[in-house]
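Below are the sequence and a predicted model for it; my questions follow.
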Amino acid sequence: MKIIDLLDTSRVSPFLAATDKKGVIEELADTLVRGSDTLDRNLVVKVLMERENLGSTGIGDNIAIPHGKLPDLKKLVLCFGRSIAGVNFDSMDGKPTHLFFLLMAPEESIGLHLKALAKISRMLKDSSFRRNLMEAADADEILRLIAAEDAKC
């Protein structure tokens, strides 16, 4: 599985403005549904907030991977967002979250959803990759960094 195949510049938000968890979820949902006539932004937000209520997807090291499943979704969809200031995302380590990969999967998918989450987690273990994502100038540079890391993992 190639994570880069799920992304393009329209699905990268290098300068999130939100200052809280719900705001980040809403802003990422806007990024995810941009250009899609099949994704319902309000449903995406509802599913993600319900998932967050079960336990934060902030995994530490300034990373969160909000994720959920949608009925009638035909394939995995992904977006990336970066908060320069950082957001309290109730992360396991209590630190602000800066890097967000939002993943939505078809309701009936199991294996593919878990493979994508695992691949994203592996990629983000590299502290130099995380630092490079934080320092990237724009969406194009972020995509190049993700593609290069994706090829290594």
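It's in.

From here on, just use CA atoms for contacts and neighbour counts.
OK.

Please enumerate the helices of the protein.
Using DSSP state H, the helices found in the chain span residues 21-33, 41-54, 111-124, 127-135, 139-152.

For the most centrally placed residue in the chain, give its distance to H67.
By Cα atoms, centre = their mean, the mean C-alpha position of the chain lies nearest to F101, the distance being 1.4 Å. Separation of F101 from H67 (Cα to Cα, to the nearest Å) stands at 8 Å.

returning to that earlier point: with mean neighbour count and distance to K74 as extra columns, can I get the helices of the chain in a markdown table?
Output for the helices of the chain, formatted as a markdown table (neighbours: other Cα atoms under 10 Å; distance: least, Cα to Cα, whole Å):
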| stretch | mean neighbour count | distance to K74 |
| --- | --- | --- |
| helix 21-33 | 20 | 14 |
| helix 41-54 | 16 | 14 |
| helix 111-124 | 16 | 12 |
| helix 127-135 | 15 | 29 |
| helix 139-152 | 17 | 23 |
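
want to compare, so here's the second one:
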Amino acid sequence: MRLSEYLHDDLILPELSAGTKKEVLAELVQAVVRRHPEVDAAVALGVLHDRESLGTTGIGDGVAIPHGKLANISDIVVAVGRSVTGIDFDALDMKPCHLFFLVLAPEQVAGMHLRILAHISRLLKDPQFRRAMIDAPDGKAFTALMRTT
């Protein structure tokens, strides 16, 4: 499985403008809505906020993987964003998050959703890969790096 199969260039955001957890989720969802107009932004944000209320998706090491399931999508959607400065995302290690992988899945799909989350986690356990993502000099380099996944 390759994560790049689920990533479209317009869903790779190398320079998030968000400054808060809420803004990160909104910015990622807006990118999804632009590409997938069938996604209701308010519903998607509600699902993500509900998931965050159960426990943070900020897994540590500068990484957050917000995720949820939606009734009105037919395929898994992945968006990735980067904040060079870092954003407080209530991460488990209490450090700012720099890399955000949003995963939205159809309600009826469980196996692939979990495989994608596991694949993202494995990729981001590699400190050199994380550092390369954070330190990519520009959007083009960041997007090229995401294409290798």
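Yep, that arrived. Everything numeric here is computed off the predicted structure, so don't read it as measured data.

Now the TM-score, please.
Once the chains are laid over each other, their TM-score by TM-score structural alignment, normalised by the length of the second structure reads 0.95; 149 aligned residues with a Cα RMSD of 1.2 Å.

With respect to F80 of the first structure, which of the helices of the first structure lies nearest?
helix 21-33 (7.5 Å; Cα to Cα).

what's the average distance of the closest one to the second structure?
For helix 21-33 of the first structure, the mean distance to aligned residues of the second structure following superposition is 0.9 Å (mean Cα distance after the TM-score superposition for the first structure).

What is that helix packed up against?
For helix 21-33 of the first structure, the packing partners by 3 or more Cα pairs under 8 Å, 6 or more residues apart in numbering; DSSP states H and E come out as strand 12-13, helix 41-54, strand 77-87.

Mind listing residues that contact the last one?
So that's strand 77-87 of the first structure. Residues external to strand 77-87 of the first structure that are found in contact with it (Cα atoms under 8 Å, 6 or more residues apart in numbering): 6-7, 11-21, 28, 31-32, 62, 96-105, 134.

With the first one instead?
Contacts made with strand 12-13 of the first structure from outside it, assessed by Cα under 8 Å, 6+ apart, are listed as 28, 31, 79-82, 139, 142-143.

Return the member of those residues nearest to D126 of the first structure.
Using Cα to Cα, the contacts of strand 12-13 of the first structure come closest to D126 of the first structure at I142, 15.0 Å.

H98 of the second structure versus the equivalent of the closest one over in the second structure, what's the distance?
Counting by TM-score structural alignment, I142 of the first structure corresponds to F142 in the second structure. The gap separating F142 of the second structure from H98 of the second structure is 13 Å, by Cα to Cα.

Over to L104 of the second structure?
L104 of the second structure is 20 Å from H98 of the second structure, by Cα to Cα.

for V47 of the second structure, same thing?
Counting by Cα to Cα - V47 of the second structure and H98 of the second structure are separated by 22 Å.

and what of L16 of the second structure?
Separation of L16 of the second structure from H98 of the second structure (Cα to Cα): 10 Å.

cool, L48 of the second structure as well?
L48 of the second structure is 18 Å from H98 of the second structure, by Cα to Cα.

swap in E23 of the second structure?
Separation of E23 of the second structure from H98 of the second structure (Cα to Cα) stands at 14 Å.

can I get the helices and strands packed on helix 21-33 of the first structure in TSV with distance to S121 of the first structure?
TSV is the format used below for those (distance: least, Cα to Cα, whole Å):
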stretch	distance to S121 of the first structure
strand 12-13	18
helix 41-54	18
strand 77-87	13
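
Out of those, the one nearest L112 of the first structure is which?
strand 77-87 (11.4 Å).

So which bit of the second structure is the closest one matched to?
Going by TM-score structural alignment, strand 77-87 of the first structure sits over residues 77-87 in the second structure.

That stretch vs the first structure, mean deviation?
With mean Cα distance after the TM-score superposition for the first structure, stretch 77-87 of the second structure averages 0.6 Å from its match.

if I read this right, the match of I142 of the first structure contacts F129, doesn't it?
No: using Cα atoms under 8 Å, F142 of the second structure is not in contact with F129, being 11.2 Å away.

The counterpart of S10 of the first structure in the second structure: neighbour count?
Using TM-score structural alignment, the equivalent of S10 of the first structure in the second structure is D10. Residues near D10 of the second structure, counting by other Cα atoms under 10 Å, number 13.

My read is that L11 of the second structure contacts V33, right?
No: if you go by Cα under 8 Å, L11 of the second structure and V33 don't touch, sitting 9.9 Å apart.
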